[in-house]
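# fold the following and give me the result.
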Amino acid sequence: MPAATQPFGHLLKTLDKLIEDRFTSVLELHRLSRGQWRLLSVLAATQSTLGQLDEAMASFPDQSTRESSDVFLEPLLSGGLVAEKGGVFRLTDAGRTEYRRAREDLEGVRDATVQGLAGGEYDRTVRALEKMIDNLTEPE
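This is a model prediction of the structure:
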């Protein structure tokens, strides 16, 4: 196996930044924040109350969505992508269309990320990263 040309940590940070930058660029083209995208994703699967949306948002690991869902809902409501009736939120037809378009563009980023990897190489890489995380995770 050839020697790595860059330190492992540097490669991970570089890849993470590139993926984040590409995702952010795609979302900006659709005039969506990461939090708004996540709400659209939840609502594409099921109608939800504000409490259910807050719970779904809390399951995401980063800090950018720690605010209440209503902060992200307001622009979606005023933009006609989400509607509310009786405390239950759902995607409108325009919201479903925008969600589908953004999802397709984000899938393009995912496809570009793994382009050129041999069969099974992505899965092996993910398993290796999961093992490294397990190795360094402190027992609770």
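# use CA for all of it now, contacts and neighbours both
Fine.
# and the helix or strand harbouring Thr97, which residues are buried?
Following DSSP states H and E, one finds Thr97 within helix 93-114. Buried residues in helix 93-114, counted by 16 or more other CA atoms under 10 Å: 95-96, 98-99, 102-103, 105-106, 109.
# distance from the chain centre to it, please.
Centroid displacement of helix 93-114 relative to its chain, using CA atoms, centre = their mean, to the nearest Å, is 11 Å.
# and what of stretch 90-108?
Taking CA atoms, centre = their mean, one finds stretch 90-108 lying 13 Å from the centre of the chain it belongs to.
# same question for stretch 36-48.
Using CA atoms, centre = their mean, the offset of stretch 36-48 from its chain centre is 12 Å.
# can you report how many residues neighbour Cys40?
Quick fix: residue 40 reads Leu, not Cys. 25 (other CA atoms under 10 Å).
# for the one 5 residues further on, same thing?
The local packing of Ala45 (other CA under 10 Å) involves 10 other residues.
# quick one: it and Arg90, what's the gap?
Going from Ala45 to Arg90 by CA to CA, to the nearest Å gives 9 Å.
# ok, Val114 next?
On the measure of CA to CA, Val114 and Arg90 end up 33 Å apart.
# would you do the same for the sequence below? I want to compare the two.
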Amino acid sequence: MAVPRRIGYWLVELDRLITERFDEDLAAGGLGRRQWQILHSLSDGPQRSSELYAAIDAFLADSAEWDTELAAVVAGGLVLEDAGTLSLTERGRDVHDKAWVRIGARRRQMTEGITDEQFAETMRVLEKMVANMSGAEAAH
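Okay, here's the model as predicted:
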């Protein structure tokens, strides 16, 4: 008899699949995951570099990764940096928009058969679990 899989398994497996599939979709447009996060964060308009860093720092291995990825999108002509403010260039907007089509299709695939209410509840439950564990002390 198979042992039932617990939440840890499903969270890790979903994260692995999201990372794998989204990386494939982004690579098709010549982007890495962190570069996408920079472009997508700037798609609503310019931001201070420090604010953007704060928004995505949980995904970064360290501050050197931020420096590397930011330098790549600036050198690639996707992002303009002016006095600490970052914005998409015309080329950056085009690359973002094309990637967004692929990412949108992947997101729809991921949530197929899930109602908006189910998705919203899942998000609320996960957020609550994170909040519970963030303040949790080690079990003795």
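# and the TM-score between them?
The TM-score (TM-score structural alignment, normalised by the length of the first structure) is 0.77; 134 aligned residues with a CA RMSD of 2.6 Å.
# give me the element the spatially most central residue of the second structure is part of.
In the second structure, the C-alpha nearest the mean C-alpha coordinate belongs to Gln37, at 5.4 Å (CA atoms, centre = their mean). For Gln37 of the second structure, the element it lies in under DSSP H and E is helix 33-42.
# quick one: the strands in the second structure?
With DSSP state E as the criterion, the second structure has strands at 47-48, 79-82, 85-88.
# nearest to Gly30 of the second structure, out of those?
strand 79-82 (14.6 Å; CA to CA).
# for that closest one, list every residue counted as buried.
79-81.
# contacts for that strand?
39, 73-74, 86-89, 92 (CA atoms under 8 Å, 6 or more residues apart in numbering).
# nearest to Glu51 of the second structure among the residues you listed?
Closest to Glu51 of the second structure, out of all of those and judged by CA to CA, is Leu86, at 9.9 Å.
# ok, that closest one touching Gln47?
Yes. Leu86 of the second structure is within contact range of Gln47, at 5.4 Å (criterion: CA atoms under 8 Å).
# which of the two has more neighbours?
Using other CA under 10 Å as the criterion, Leu86 of the second structure and Gln47 rank with Leu86 on top: 23 against 18.
# which ones are touching the more buried one?
42, 46-49, 79-80.
# what do you get if the cut-off is 7 Å, keeping everything else the same?
Contact analysis of Leu86 of the second structure by CA atoms under 7 Å, 6 or more residues apart in numbering lists 46-49, 79-80.
# can you list the buried residues of helix 93-114 of the first structure in CSV and add distance to Ala58 of the first structure?
Formatted as CSV, these follow (distance: CA to CA, whole Å):
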residue, distance to Ala58 of the first structure
Gly95, 22
Arg96, 23
Glu98, 23
Tyr99, 21
Ala102, 22
Arg103, 21
Asp105, 25
Leu106, 22
Val109, 25
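# so which of those is the closest to Phe8 of the first structure?
Nearest member of the buried residues of helix 93-114 of the first structure to Phe8 of the first structure, counting by CA to CA, is Val109, at 22.4 Å.
# which one in the second structure is aligned with Asp134 of the first structure?
Residue correspondence to the second structure (TM-score structural alignment): Asp134 of the first structure is matched to Ala131.
# what number of residues lie near its match?
11.
# do the same with Ser49 of the second structure
Residues near Ser49 of the second structure, counting by other CA under 10 Å: 18.
# ok, Leu88 of the second structure next?
27.
# next, work out how far apart it and Ala61 of the second structure are.
Counting by CA to CA - Leu88 of the second structure and Ala61 of the second structure are separated by 24 Å.
# same check, this time on Met133 of the second structure
Counting by CA to CA, the gap from Met133 of the second structure to Ala61 of the second structure is 21 Å.
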